[in-house]
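Novice: Below are the sequence and a predicted model for it; my questions follow.
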Amino acid sequence: MAVIATIGKREVSADEVFPLLSSCGLWPQIMREMVIDRALCSLDCSFDEVEVYYRKQLADDAGFIDKRKRQMALEGVDENSLEFYIKRPVLLARFRETMFAGKVENTFLSMKTGFDKVVFSMIRNRNHELVRELYFRLESGEENFAALASKYSEGREASSFGQIGPIEMKQLNPVLARNLHTAQPGVLNAPIVIDGLGVITCLREKINARLDDTMRQRIITLLFDEWVKKEVEEYFY
């Protein structure tokens, strides 16, 4: 029973670790990290950059990096790989930026509609005749949307007087998203059928997505995750 790592006071064998990796569903994460390591192994960074990355830990403990290396060695990391794994977060940030930052703007423009947020009111009910009746009552001004939604809607919006959002368009049912994309704020939309339910909507507000720093990092992460998925499929399958 070969020991492959020391965790705390316990020596752990391959016979113990590998079944756990499988039963806990950790192999996909390991495959992901392996293809990332393949891409990062040809990169390098300065010790100054490493210190900047670990500045908080070093401020609390000047010996943090040396202690981290000793711990990794106990956990089975080869001595020749210790520097790489200390530098890995810095290298990963550089790789993501180098590979995908130039694609952010075009990606944002192609996906902007899905990133836009909407606030809207909705009533859903399986009784299509009832939905049509509710629509005419709303259109005539006989009833208000909040009251009817609270009483008749069969979705979670019943508890919020029919209001949903702000929510990104890409999180909505595609039919509902198309309905709201062409809607005018404050205008009652005629009933449509979605998944067997009669649906009345009224767009309240549309919040256009902006390419700020948060969105930029989100898109880089999206592109990076797509790249990793493709690399895993090519390398392992």
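Specialist: Received it, and whenever you're ready, just let me know what you need.
Novice: From now on I want contacts and neighbour counts done on CA atoms only, so please keep to that.
Specialist: Noted.
Novice: the strands in this structure, which residues?
Specialist: Taking DSSP state E as the criterion, the chain carries its strands at 3-7, 10-13, 117-125, 163-168, 188-194, 197-207.
Novice: next one: the shortest one to chain centre, how far?
Specialist: The gap between the average C-alpha position of strand 10-13 and the chain average comes to 35 Å, counting by C-alpha atoms, centre = their mean, to the nearest Å.
Novice: Then the last one?
Specialist: Put simply, strand 197-207 sits 25 Å off its chain's centre (C-alpha atoms, centre = their mean).
Novice: so what secondary structure elements neighbour that strand?
Specialist: strand 117-125, helix 128-140, strand 188-194 (3 or more C-alpha pairs under 8 Å, 6 or more residues apart in numbering; DSSP states H and E).
Novice: and if you look at the shortest one?
Specialist: Contacting strand 10-13 under the criterion 3+ C-alpha pairs under 8 Å, 6+ apart are the following elements: strand 3-7.
Novice: which strands and helices sit next to the strand it packs on?
Specialist: strand 10-13, helix 64-74.
Novice: right, so those: which one is the most enclosed?
Specialist: For the helices and strands packed on strand 3-7, average neighbour numbers computed from mean count of other C-alpha atoms under 10 Å are highest in helix 64-74, which has a mean of 15.
Novice: Below is structure B, check it against A:
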Amino acid sequence: MTTEALQIGNRTIKASELIPLLASYQMLPQLLRELIIDEAIAPIECTPQEVDQAKKQFYAEKHLTQEAEIQAWMAYHGLTASQLETITVRKLKLEKFKQATWGNKLESYFFQSKAKLDKVIYSLLRTQDVGITQELYFRIQAKEQTFAELAKEYSLGPEAQTGGLVGPVELNSLHPAMVQLLSSSQPNQVLPPTRIAEWFVILRLEKFIPAQLDEPMKARLLNELFETWVQEQRKQITSLRSEAGE
């Protein structure tokens, strides 16, 4: 029985060396993730039609149109035909697992998360001088100059390039103070200067865009629930290993 696993140039990698090597290359977390997924999707059944479709989709994604290209791809990755079939069906099984596990929870999860998923388009003008910001606010109120003109001239962030216009962006990507201000204002209402972190800002909500539970959103939320589950599984395994003294 040989313990050799891989020949790289003049170096022979033994099976016993693989785990330490994976650890030194910081690849063990990825390996653990894939093993968790394999165990989860093992019971998932696929019809022959689904398997055939999964293969076609996989080849299309990899731009493999000829048998010679498929064989070359397999050789490059060191795969057998059986291993390749496992890979092509794996994504299908994973999607079916996600749907079976969390598909009926998407609507409630969406409504729990909706406040963070809503989007806004807004105008922003920011400086680091409260006096200048106050003066600019008065100019906007008096209609001496437009918000866009003043943002281009005075705003100190990248929004100056767009006349202060930002978005659409999700509320969860903004500073909590900005979320509170924008969520409680009306479109086209110019808000008085406010201190946020190191900036003095003037804000104007342009448009509020409610999140919709459409197909892209369903796919996103399904992946969020799945990723949370994977992280929990990894923590449990890591905790058990720590308790075992490994």
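Specialist: Received the coordinates, thanks. Keep in mind that what you see is a predicted model, and the values were worked out from it rather than measured.
Novice: re the thing from before, most packed of the helices and strands packed on strand 197-207 of the first structure?
Specialist: In terms of average neighbour count - mean count of other C-alpha under 10 Å - the standout among those is strand 117-125, at a mean of 23.
Novice: what's it aligned against in the second structure?
Specialist: Aligned by TM-score structural alignment, strand 117-125 of the first structure corresponds to residues 119-127 of the second structure.
Novice: Same question for stretch 176-190 of the first structure.
Specialist: Using TM-score structural alignment, stretch 176-190 of the first structure pairs with 178-192 in the second structure.
Novice: what's the span of that stretch, first residue to last?
Specialist: 12 Å (C-alpha to C-alpha, to the nearest Å).
Novice: so the longest helix seen in the first structure aligns onto which residues of the second structure?
Specialist: Longest among the helix segments of the first structure by residue count, using DSSP state H, is helix 213-236. Per TM-score structural alignment, the counterpart of helix 213-236 of the first structure in the second structure is residues 215-238.
Novice: Mean deviation, that stretch versus the first structure?
Specialist: For stretch 215-238 of the second structure, the mean deviation from the first structure after alignment is 0.7 Å (mean C-alpha distance after the TM-score superposition for the first structure).
Novice: Residues contacting that stretch, please?
Specialist: Outside of stretch 215-238 of the second structure, the residues within contact range by C-alpha atoms under 8 Å, 6 or more residues apart in numbering are 32-33, 36-37, 98-99, 102-103, 106, 109-110.
Novice: repeat for stretch 38-46 of the first structure
Specialist: With C-alpha under 8 Å, 6+ apart, stretch 38-46 of the first structure has contacts from 84, 87-88, 90-92, 95.
Novice: Can you measure across it, start residue to end residue?
Specialist: Using C-alpha to C-alpha, the two ends of stretch 38-46 of the first structure sit 20 Å apart.
Novice: how about that stretch: buried residues?
Specialist: Leu40 (16 or more other C-alpha atoms under 10 Å).
Novice: Return the distance of it from the chain's centre.
Specialist: 26 Å.
Novice: what residues are up against the residue lying closest to Gly155 of the first structure once chain neighbours are set aside?
Specialist: Once flanking residues are discounted, Gly155 of the first structure sits nearest to Arg124: 6.2 Å by C-alpha to C-alpha, 6 or more residues apart in numbering. Arg124 of the first structure is in contact with 131, 152-155, 197-200, counting by C-alpha under 8 Å, 6+ apart.
Novice: Of these - the most surrounded one?
Specialist: In terms of neighbour count, Ile200 stands highest of the contacts of Arg124 of the first structure at 25 neighbours, by other C-alpha atoms under 10 Å.
Novice: What lines up with that one in the second structure?
Specialist: By TM-score structural alignment, Ile200 of the first structure lines up with Ile202.
Novice: What distance do you get for its match to Leu35 of the second structure?
Specialist: 50 Å.
Novice: Then Ser82 of the second structure?
Specialist: Taken as C-alpha to C-alpha, the span from Ser82 of the second structure to Leu35 of the second structure is 18 Å.
Novice: what's the answer for Lys98 of the second structure, then?
Specialist: Distance, Lys98 of the second structure to Leu35 of the second structure, by C-alpha to C-alpha: 16 Å.
Novice: Which one's more surrounded, those two?
Specialist: Lys98 (17 against 11).
Novice: Counterpart of the more buried one over in the first structure?
Specialist: So, by TM-score structural alignment, Lys98 of the second structure is matched to Arg96.
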